[in-house]
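1. compute the structure for the input listed below.
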Amino acid sequence: MMTRHSGEPDTVVVGAGLAGLACALDLCRAGRRVALLEASDGVGGRMRTDRRDGFLLDRGFQVFNTSYPQVKRRLDLRSLRLRPFTPGLVAHTSRGPVRLADPTRRPRDAGALLPGRVLPARDLAALGALTARDVLLPAGVLKRGADRSTAETLSRAGVSAETVDEILRPFLSGVFLEDALETSGRFFHLVWRSMARGTLCLPAGGIGAVPAQLAAGLPEGVLRLETPVDEITASGVLLADGRELPATTVVVATDAVTTARLLPGTAAPDSRTVTTYYHAAARSPLAEPTLVVDSTRAVLNTCVLTEAAPTYAPPGTALISTSVLGLDRPERGGAVLRRLAELYGTDTGEWRQVAAYTVTGALPAMRPPWPLSRPTRLAPGRYVCGDHRATGSVQGALASGTRAAREVLSDLPRT
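-> Prediction:
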């Protein structure tokens, strides 16, 4: 932890999600006196974990990708005690369940990828070429490509409509939180690249361990929890309790809706909503840490979290996470359980629902042409950052916060 800052802040950062944490860290390291204000009782924004009755419950199913440049730069991965998922998935298709795996990481599953077993030879070749291109080309080349929807991108790559609908759409719907595959194709290429180059995993202490580690690097006194901001003023910020905190520089690092409220005239993009159900079971319905996707799209995806990270549940208990698009509804829980019985081939009658989390604004709707990064400077001394200003990912949030700090420092008077 850095030395405690003294005196009034010269910079206020509003919001202690990943973007706000990254921005505050960089500004502190550059010698700025920073106040990081967070309305809630903890850091992380949408990336938080609740502890309840021995369970770790992430606020919506999330995975951690080790390949992101900002992750490599900022985080001590060893201390997160990361637990990997299987490098692949099981897709329940109209022809039954099929396994799609990375043969370079799981050679024993390579036989399933023989032409005709899971995919036609043409689709295997198309996906192989697409993956090789995304892995080998510099990221800058992918970012400069023409932007079109993910659906059109896959079609142009030569992947058949059947393979898209039966396997790729169910999987990518859980990544983008939309099932039309209208998300930016440039973003798809970057996501595909990151998955091929990195490992998808969970911290043993829950996804909230990621922002907690970042917050631990702040100087004492910088982070102020349960300090909501009502208004950005000409001289700083007006707090909800009526006090004004003066600062020459204000960075708004909140969600898009709150940003639009605090900074009138800032457009809030459309966003995606997802609901995640957590069920406890006496036995694991799938003895491996593998993501299961559903071509009927009754659910987005499901997995047994405790197969990846046993720390997520009390000993002798399996914790199953299942996500669906949209809001929770009274009748939805029963329908989800019925579909899970079919997907896992087991009786779910004794499963107990531990929690259900609906996350509104879980991701920005990144329709093409989607700018992968935008300037954070709005006016003299006023800045904005967040994944809605970059890409809906851990990398996007951290990169946007990094850019905000860089632009704040570049605007300081030279002495």
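2. rest of the way, CA atoms for contacts and neighbours
-> Fine.
3. ranges for the strands of the stretch 251-400 of the chain?
-> All strands of the stretch 251-400 of the chain, identified by DSSP state E, counting those that start in this stretch, fall at 271-281, 291-294, 301-304, 318-325, 352-364, 377-379, 382-384.
4. now for the fourth one, which elements pack on it?
-> Contact analysis of strand 318-325 by 3 or more CA pairs under 8 Å, 6 or more residues apart in numbering; DSSP states H and E lists strand 271-281, strand 301-304, helix 305-308 as its packing neighbours.
5. looking at the ones you listed, which one is packed in the most?
-> strand 301-304 (a mean of 26; mean count of other CA atoms under 10 Å).
6. re the thing from before, quick one: which of the strands of the stretch 251-400 of the chain is nearest Glu38?
-> Across those, Glu38 has its closest neighbour in strand 382-384 (15.1 Å, CA to CA).
7. remind me what that closest one packs against, helices and strands.
-> strand 249-252, strand 377-379, helix 394-410.
8. if we use 6 Å, what do you get?
-> Here strand 382-384 touches strand 249-252, going by 3 or more CA pairs under 6 Å, 6 or more residues apart in numbering; DSSP states H and E.
9. one more, for comparison:
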Amino acid sequence: MTLWEPDLPPAVADLGEGHVLSSTAHHADHAEVIVVGAGVAGLSAALALTAAGVGVSVLEAADRPGGRMTTEETDGFRLDRVGRFLSTSHRELHRLPALSALTLRPFAPGVLVHGDGRLHRTGEVVRRRSSAAVPYPRARTDRSDPSDTHGAWAGRRGVGGALTVARALASAPRPLDEALLGASLARLAGMSAARLAARPERPAAEALAARGLPARTLGGFLRPLLSALLCDPELTTSSRCADLVLRSFARGRLCVPEGGSGAIPDLLAAALPPGTVLTGVRVKEASINRVSTEEYGELSCRALVLATGAREAAELLPGLRVPDFHPVTLVHHSAPEAPATGAALVLDADRTGPVAHTSVMSAVDPTRAPEGRALITSVVLGTPPARPDTAVRAQLARMYGMPTDDWELLAVHRTPDAVPAMPAPHDPRRRVRVLSGLYVCGDHRDTSTVQGALRSGRRAAQEVLRDFGVPGVPELPMAA
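-> Purely as a prediction, here's the structure:
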């Protein structure tokens, strides 16, 4: 058992190299609440409990907090294991004081879609329509990020890059299609969560087909965009969950945390009292008032919060439902010269290869790559091919319009249980209170997003406080 201790003050720019693990043993064998799992759900629960004056110990089997939201360093590159998008409209990010130091790095407005063998830009009309009705929440973003993708491409030189840009500009979507799309997403942006929940629920693919939008818009933008945001290429996800995700896209900007996704759990853990997060502790058995660990025997408590992944939680609590999962594989490449797409998210609409979406991550967040090198991160949804690098390189050469033979493969991260599935009917507020003294939280109890995980942890903490008899615990409204 080791205490997780960040350098102080915590600095997102130094994540990955500014943290040390102390060898000092934690001697306490009792806590008011034990949280098993130091992912963002468990850390969110711990923060809410400690803010209410409750003593908490967070037990994590790995050597650092984060769970699936970890970032590793390789030769100066910061590589996520599971790349999930955030939005500047995610309220949980702005609600937590612990995340006030988080810098969000936005993608360029709109997206680039590779369809019919060429790139085109779309989605920018949506931003102009919706932002007037629903202002962005305050967030720290990179103010040097250009407001349109022309500026991001302007620095690119060379024949390949020029041809890529020319193809993108020559194949801009039809104005009427873009206007219909903008009007549709603007309506979503203005809807309340309660109104969205009142809509008929069915698979997202069926709901999209019934919206009356042109086939070009559905296949050339909405389907690939939702596949990327939900990590669900077949769009079996509940249409209500899909609408919430699209509403976030329409209300804000897609973004990633500066320094890697591990910046979020690191900041959450750093905000807890020293000694709260205990790493390298493997829990074998768990009950309401105790846990049994491999390393230190039994630890007692008044209440237990299981904040592990769904499969691990079911091993400790037999009978707990385990959902299906969407596997995600991240393929990270380094290139001597960045593709001309700048900070844009590039979606694949042709589905001629394994890559669902890709981006020059070093253009979105320059801290993720050493100076003079480009980091290209590509996402494969579902079962990856036997030789992912070969198939991915070939597809990226088509999508970016440039050779990829000299790109260096940095890492391939495959996570079979990356994203819990949310098929219809899906309850985004599944019970977190199993019984008094025993609680379960995580993205599998809410929506399978970062916001859902944070919110689920907060819901679990509030149930604990109610059972402890703490007065004035508010009831959370529906997901915002």
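10. next, format the strands of the stretch 251-400 of structure 1 as CSV and append distance to His189 of structure 1.
-> As requested, those are arranged in CSV below (distance: least, CA to CA, whole Å):
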stretch, distance to His189 of structure 1
strand 271-281, 20
strand 291-294, 20
strand 301-304, 21
strand 318-325, 23
strand 352-364, 17
strand 377-379, 28
strand 382-384, 26
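11. so where does Ala35 of structure 1 fall, helix or strand?
-> strand 34-37 (DSSP states H and E).
12. what does Leu25 of structure 1 give?
-> Using DSSP H and E, Leu25 of structure 1 falls in helix 18-29.
13. against structure 2, what's the mean shift for that helix, could you check?
-> Mean deviation of helix 18-29 of structure 1 relative to structure 2 after superposition (mean CA distance after the TM-score superposition for structure 1): 0.7 Å.
14. residue range for that helix in structure 2?
-> Using TM-score structural alignment, helix 18-29 of structure 1 corresponds to residues 40-51 of structure 2.
15. what residues of the matching stretch count as buried?
-> 40-50 (16 or more other CA atoms under 10 Å).
16. between the residues you listed, which is nearest Asp148 of structure 2?
-> Using CA to CA, the buried residues of stretch 40-51 of structure 2 come closest to Asp148 of structure 2 at Val40, 32.6 Å.
17. got a list of what the closest one touches?
-> 265, 454 (CA atoms under 6 Å, 6 or more residues apart in numbering).
18. doesn't Pro103 of structure 1 lie inside a strand?
-> No: applying DSSP: H, G, I helix; E, B strand; the rest coil, one finds Pro103 of structure 1 to be coil, outside a strand.
19. distance of it from Gly158 of structure 1?
-> 21 Å (CA to CA, to the nearest Å).
20. coming back round to it: between the strands of the stretch 251-400 of structure 1, which one is closest to Asp241 of structure 1.
-> strand 382-384 (22.2 Å).
21. tell me the average deviation of that closest one from structure 2 after fitting.
-> Averaged out, strand 382-384 of structure 1 is 0.5 Å away (mean CA distance after the TM-score superposition for structure 1).
22. which strands or helices does the strand holding Ala35 of structure 1 pack on?
-> Other elements packing on strand 34-37 of structure 1 under the criterion 3+ CA pairs under 6 Å, 6+ apart are strand 11-14.
23. apply 10 Å and report the result again.
-> strand 11-14, helix 18-29, strand 223-224, strand 249-252 (3 or more CA pairs under 10 Å, 6 or more residues apart in numbering; DSSP states H and E).
24. off-centre distance for it?
-> Relative to the chain's own centre, strand 34-37 of structure 1 is displaced by 24 Å; criterion: CA atoms, centre = their mean, to the nearest Å.
25. mean per-residue distance, it versus structure 2.
-> Strand 34-37 of structure 1 sits 0.7 Å off on average (mean CA distance after the TM-score superposition for structure 1).
26. in structure 2, what residues pair with the helix or strand following that strand?
-> Toward the C-terminus, strand 34-37 of structure 1 is succeeded by strand 49-52 as the next helix or strand (DSSP H and E). Mapped onto structure 2 using TM-score structural alignment, strand 49-52 of structure 1 spans residues 71-74.
27. quick one, helices of the stretch 101-250 of structure 1?
-> With DSSP state H, counting those that start in this stretch as the definition, the stretch 101-250 of structure 1 shows helices at residue ranges 121-136, 139-143, 150-156, 161-163, 169-176, 185-197, 209-216.
28. now distance to Tyr344 of structure 1 too, for these, in JSON lines please.
-> Shown next, in JSON lines, are the helices of the stretch 101-250 of structure 1 (distance: least, CA to CA, whole Å):
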{"stretch": "helix 121-136", "distance to Tyr344 of structure 1": "27"}
{"stretch": "helix 139-143", "distance to Tyr344 of structure 1": "37"}
{"stretch": "helix 150-156", "distance to Tyr344 of structure 1": "29"}
{"stretch": "helix 161-163", "distance to Tyr344 of structure 1": "22"}
{"stretch": "helix 169-176", "distance to Tyr344 of structure 1": "16"}
{"stretch": "helix 185-197", "distance to Tyr344 of structure 1": "25"}
{"stretch": "helix 209-216", "distance to Tyr344 of structure 1": "30"}
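29. most tightly surrounded among those?
-> helix 169-176 (a mean of 24).
30. which part of structure 2 matches that helix?
-> Going by TM-score structural alignment: helix 169-176 of structure 1 matches residues 223-230.
31. average offset between that stretch and structure 1?
-> After superposition onto structure 1, stretch 223-230 of structure 2 sits on average 1.7 Å from its aligned residues (mean CA distance after the TM-score superposition for structure 1).
32. and stretch 445-452 of structure 2, end to end?
-> 8 Å.
33. residues in contact with Ala267 of structure 1?
-> Listed by CA atoms under 10 Å, 6 or more residues apart in numbering, the contact partners of Ala267 of structure 1 are 256-257, 259-261.
34. now structure 2: which of the residues you listed match?
-> Retained in structure 2: 256-257, 259-260, out of those (criterion both residues aligned by TM-score structural alignment, their matches' CA atoms under 10 Å).
35. looking at these, which has the most residues close by?
-> Within those, neighbour counts (other CA atoms under 10 Å) peak at Ala256, which reaches 25 neighbours.
36. aligned counterpart of that one in structure 2, please.
-> Match for Ala256 of structure 1 (TM-score structural alignment): Ala310.
37. and for Asp147 of structure 1?
-> Using TM-score structural alignment, Asp147 of structure 1 sits opposite Glu201 in structure 2.
38. ok, Ala356 of structure 1 next?
-> That one, Ala356 of structure 1, aligns with Val412 by TM-score structural alignment.
39. number of nearby residues for that match?
-> For Val412 of structure 2, the neighbour count with other CA under 10 Å is 18.
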